[in-house]
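Asks: just coords:
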C-alpha cells in the first residue's frame, strides 16, 4: 500500500522499512515509540509538539519525569513509560559503546567515558574509573547514588574495589544536577581524603571530575589535586 494511503501514525514505520532508520526525523522516531496519537493529533504531530517543548533536544527530553510527559494530551502512563524506557536504552547503549580497555590520557578522556552515565541525572551519583599502570581502563563502577544535593562515597569501598581489580590508579567522578561546575567544600574534602588514603596503598588518585549536562570540571587540570 502506498504511504499516502496509510494512516499518518503508520507512515514513519513504513518509511523505516523502505528507507531505513537513518531516514527518520526525530519526531518520526518518537511517533514510532508512542505508537499512536490522540483524537486531535496524530502520533507524528504529538511527537513534534513534545520535542518542540524541549527545543528538540533528546537530553532535555530524558530529564522529563513520567508526570511531566503525561501533561501532554494523548500521553498516558503507558506511552510515557515507553518514551522514558527508549531514552534509557539509548543512554545505556551509548555507555556500552566505549571500549572497556580504552586508555585515559587526559581529563577529557575520562569525561567522554562517563558523560553518558552522569550528565542527565537528576540526583548525584559517584563513579570511579580504575586503571592499570598504562592508564588503561580495567573497570568502571558506580559507587553511590545520592539525593538531590549530594552523594557521599565510602572510601573503604572505593579502595576495596581498586584492590579487587589490581588497580594502580583511580579517577573519581560525580555529577552536579544543578549545572554548577564549582567544586564544593565537601567535594574538595573527599578528594583530599581519597588522595591521602591512596598514598598508603600505593594507588594514585589521578583526577576528580565534576560532570554537568554539557561540560565538566577537572581537579587535576585546575591544580586542586
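Replies: Okay, I see it. Source: prediction; values computed, not measured.
Asks: when you work out contacts or count neighbours from here on, use the C-alpha atoms and nothing else.
Replies: Noted.
Asks: three-state assignment of the closest residue in space to residue 216 that isn't next to it in sequence?
Replies: Distances taken as CA to CA, 6 or more residues apart in numbering put residue 210 closest to residue 216, at 5.4 Å, once the chain neighbours are dropped. Of the three states, residue 210 takes strand under DSSP: H, G, I helix; E, B strand; the rest coil.
Asks: the structure to be compared is supplied as follows:
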C-alpha cells in the first residue's frame, strides 16, 4: 500500500516536495484518485485505469465518459468525475496557451495554435486557419468532419469561409486520428485543388498542416506545395 512506501516516494508528498513534473502518469492519477481499494493501492488502481487506455494512448481519456471510467473496478462516479474534470482543465489550459500565438511566422506557429483544438478528435476534421495581410490569425474554422479515414472537402466551402471573414490568405489544417501525420494521396490531391483555387481567387493557400499525435507535418516544408 502507499502508506507502506517511504514518505518521499508517496505521490502526494513527492508532488509537494519536487513538483508535479517529477511524477509519472500513474502517480499523478493516484493523487487525483486519493484512495485505492481494500484489494489494491491507489497506485495500482491508477495503473489499472491507464492500462485501459494503453492501446489507444492516454490522450483517448478525453473521449471517455463517466460511465466508462466508473466501470473499472475501484473507480466510482466520484473518482471518474475527478479524472474527467482534470482532463478537461488540461484541455482548456492548452487552448488558452495556444491563443497567445497571434502571428504565424511558420508551420510551428500554426501547428501550436491548432493542435489543442484538433489533436484529440476521433474523426478527421478539415479546417482553415484564416490570416490577414500581416499573417495575424483571424480564426480557425471547421470546414468538414469526415470519417476516421477521410474528409470530403469542396473548394467553395473552403473559400466561402475565407471570403466571409475577409481573409487575405489561409493555411489548411486537418488531423489524422491514427496519429500518423504523413499525407495520403487524397490529402495531396485536395491540397493541389485548393492551392489552384486560391490562385484564381487571389486568396493564397500558404501551407497544409497535418496533425498527428502531438506531432505535425507541413506540406510546404516537405516541398509538396508549389
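Replies: That came through fine. Every value quoted in this text rests on a predicted model; they were computed, and no experiment measured them.
Asks: isn't the residue nearest to residue 216 of structure 1 right up against residue 220?
Replies: No: with contact defined as CA atoms under 8 Å, residue 210 of structure 1 does not reach residue 220; the gap is 11.2 Å.
Asks: for structure 1, what spans make up the strands?
Replies: For structure 1, strands defined by DSSP state E occupy the ranges 125-131, 137-145, 169-175, 204-211, 216-218.
Asks: Throw the ones you listed into JSON lines and include mean neighbour count and distance to residue 153 of structure 1, thanks.
Replies: Formatted as JSON lines, those follow (neighbours: other CA atoms under 10 Å; distance: least, CA to CA, whole Å):
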{"stretch": "strand 125-131", "mean neighbour count": "24", "distance to residue 153 of structure 1": "7"}
{"stretch": "strand 137-145", "mean neighbour count": "17", "distance to residue 153 of structure 1": "6"}
{"stretch": "strand 169-175", "mean neighbour count": "25", "distance to residue 153 of structure 1": "10"}
{"stretch": "strand 204-211", "mean neighbour count": "24", "distance to residue 153 of structure 1": "13"}
{"stretch": "strand 216-218", "mean neighbour count": "22", "distance to residue 153 of structure 1": "18"}
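Asks: could those strands be laid out in TSV, adding distance to residue 55 of structure 1?
Replies: Output for the strands of structure 1, formatted as TSV (distance: least, CA to CA, whole Å):
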stretch	distance to residue 55 of structure 1
strand 125-131	26
strand 137-145	29
strand 169-175	23
strand 204-211	22
strand 216-218	22
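Asks: longest helix in structure 2, please.
Replies: helix 77-98 (DSSP state H).
Asks: buried residues in that helix, which are they?
Replies: Buried residues in helix 77-98 of structure 2, counting neighbours by 16 or more other CA atoms under 10 Å, are found at 79-81, 83-84, 91, 94-95, 98.
Asks: list the helices and strands it packs on?
Replies: Judged by 3 or more CA pairs under 8 Å, 6 or more residues apart in numbering; DSSP states H and E, helix 77-98 of structure 2 is in contact with helix 25-33, helix 66-70, helix 107-118.
Asks: mean deviation of that helix from structure 1?
Replies: Following the fit onto structure 1, the mean deviation recorded for helix 77-98 of structure 2 is 2.7 Å by mean CA distance after the TM-score superposition for structure 1.
Asks: contacts only, for residue 93 of structure 1.
Replies: By CA atoms under 8 Å, 6 or more residues apart in numbering, the contact list for residue 93 of structure 1 is empty.
Asks: again, only using 10 Å
Replies: Listed by CA atoms under 10 Å, 6 or more residues apart in numbering, the contact set of residue 93 of structure 1 reads 87, 116.
Asks: how near is it to residue 16 of structure 1?
Replies: With distances taken as CA to CA, to the nearest Å, residue 93 of structure 1 is found 20 Å from residue 16 of structure 1.
Asks: one more: residue 187 of structure 1?
Replies: Remark: distance between residue 187 of structure 1 and residue 16 of structure 1 (CA to CA) = 47 Å.
Asks: likewise for residue 174 of structure 1?
Replies: In terms of CA to CA, residue 174 of structure 1 sits 38 Å off from residue 16 of structure 1.
Asks: distance to residue 140 of structure 2 for the buried residues of helix 77-98 of structure 2 - can I get that in TSV?
Replies: Shown next, in TSV, are the buried residues of helix 77-98 of structure 2 (distance: CA to CA, whole Å):
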residue	distance to residue 140 of structure 2
79	34
80	32
81	30
83	29
84	26
91	17
94	15
95	12
98	12
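Asks: for residue 117 of structure 2, state which of those residues is nearest.
Replies: residue 95 (6.9 Å; CA to CA).
Asks: the closest one and residue 116 touch, don't they?
Replies: Yes: with contact defined as CA atoms under 10 Å, residue 95 of structure 2 counts as touching residue 116 (5.4 Å).
Asks: which residues does the residue nearest the centre of structure 2 contact?
Replies: Centroid-nearest residue in structure 2: residue 119, 2.2 Å away (criterion: CA atoms, centre = their mean). Listed by CA under 10 Å, 6+ apart, the contact set of residue 119 of structure 2 reads 59, 125, 174-177, 179, 211-216.
Asks: as a markdown table, those residues with distance to residue 105 of structure 2 would be great.
Replies: Listed next are these as a markdown table, based on distance: CA to CA, whole Å:
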| residue | distance to residue 105 of structure 2 |
| --- | --- |
| 59 | 28 |
| 125 | 23 |
| 174 | 19 |
| 175 | 21 |
| 176 | 24 |
| 177 | 26 |
| 179 | 25 |
| 211 | 18 |
| 212 | 21 |
| 213 | 23 |
| 214 | 20 |
| 215 | 18 |
| 216 | 16 |
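Asks: now residue 86 of structure 1. Nearest residue, chain neighbours left out?
Replies: residue 33 is the one closest to residue 86 of structure 1 (CA to CA, 6+ apart), at 7.5 Å.
Asks: this completes my enquiry, with thanks.
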